[in-house]
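How does the following fold in three dimensions:
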Amino acid sequence: MGDRCQVDGSWKETDPQAGLGWYNFNMETGEKLLGTCNLWRGVSPLQTEVEALLWAMQCMLRHNKLVMVFETNLSDVVQMVSKPEEWPAFAVLLEEIDRCKRRFLSFSITHIPRTNNTKADKLAQSARALPTSVYYVNSVSPTWISEL
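Below is the predicted model of the structure:
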């Protein structure tokens, strides 16, 4: 129960931008918060997924949501957070994730099926596809997404 935050990144080799998306919901209160943004595409889809998690963590901390379960459909991200020393190429991002992680009163990250991560996926894909820069955090869906 409580707050959950699903995260996803959208990366395509032919696109100059990547998209990040997260969807936070509280199963007890029904409260929701969501975020979508785009940035210049990094070197891999995995990097984008890690950046999506980091951005979601930073946003949850800014909104004083200190007891959080993060969910991702990429098991590698869960492993990276659990054993960062095994992923030296991502050391800088993983160190920042660790700094954020220590600020939560309760933090966990779990793997969920892709079919259960559709909202974060839609937010990430929509941001990647936009022709302009976007940074959106709100409790209502952005106008360019028809339905979440």
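
drop to CA atoms for contacts and neighbour counts, all remaining ones
OK.

so what does the helix or strand encompassing I109 touch, helix or strand wise?
If you go by DSSP states H and E, I109 is part of strand 106-111. In terms of contacts (3 or more C-alpha pairs under 8 Å, 6 or more residues apart in numbering; DSSP states H and E), strand 106-111 is packed against strand 67-72, helix 75-82.

this one next, for a side-by-side:
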Amino acid sequence: MGFVLLEADREILAGKKCKRKGISALQAEAEALGWALKEAGDCGFHILRLESDCQQLVNLLLKEEELSAIIAELDDIKALRSSFRNIEISFIPHSSNTHADSLSKEAHARGLCFADVNDLIHGRLAPRASLNEPV
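Model (predicted):
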């Protein structure tokens, strides 16, 4: 699996992970999306635009349908989505998703179970706290 988080077209967070063998491509896509949401939330982001090259997953999320084969992953994504102020999701062609795809291929080539997140936002300033905004 792989994901890239961009802010103003600049990479600020990237992750790659190799998981157990035998899961379907759709299940891997759903797990990767849930993982990206968790990492973005942990970094304090509240507004996201998600792009995936998995049309079936995008359709399931936009239509809020369920597929028994990935119901646990869809439930995780729905729970994580509720912690954001605004999330948009859209389909992008595989040819436009080369960076995340290359991270996924790197992870697969290792052949070991691991997770690696490259945090490029440590230099960002923390958002200013306000007494009028909920934490």
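
circling back to that earlier point, can you give me the angle the strand holding I109 of the first structure makes with helix 75-82?
150 degrees (axes from the mean of the first three to the mean of the last three C-alpha atoms, to 10 degrees).

right, and the helix or strand after strand 106-111 of the first structure?
helix 118-129.

Which positions within that next one qualify as buried?
118-128 (16 or more other C-alpha atoms under 10 Å).

just checking, V7 of the first structure touches F25?
No. Applying C-alpha atoms under 8 Å as the test, V7 of the first structure and F25 come out as separate, 11.8 Å apart.

Need the residue closest to the centroid of the second structure.
The geometric centre of the second structure, computed from its C-alpha atoms, lies nearest to A36 (C-alpha atoms, centre = their mean), at 2.5 Å.

in the first structure, which spans are helices?
Taking DSSP state H as the criterion, the first structure carries its helices at 45-62, 75-82, 91-101, 118-129.

possible to save those helices as JSON lines with distance to L34 of the first structure?
Conversion of the helices of the first structure to JSON lines gives the following (distance: least, C-alpha to C-alpha, whole Å):
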{"stretch": "helix 45-62", "distance to L34 of the first structure": "9"}
{"stretch": "helix 75-82", "distance to L34 of the first structure": "20"}
{"stretch": "helix 91-101", "distance to L34 of the first structure": "19"}
{"stretch": "helix 118-129", "distance to L34 of the first structure": "8"}
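
more neighbours, V7 and F25 of the first structure?
More crowded of V7 of the first structure and F25, by other C-alpha atoms under 10 Å: V7, with 33 against 17.

what's the closest non-adjacent residue to that one?
Nearest non-adjacent residue to V7 of the first structure, counting by C-alpha to C-alpha, 6 or more residues apart in numbering: W22, 4.3 Å away.
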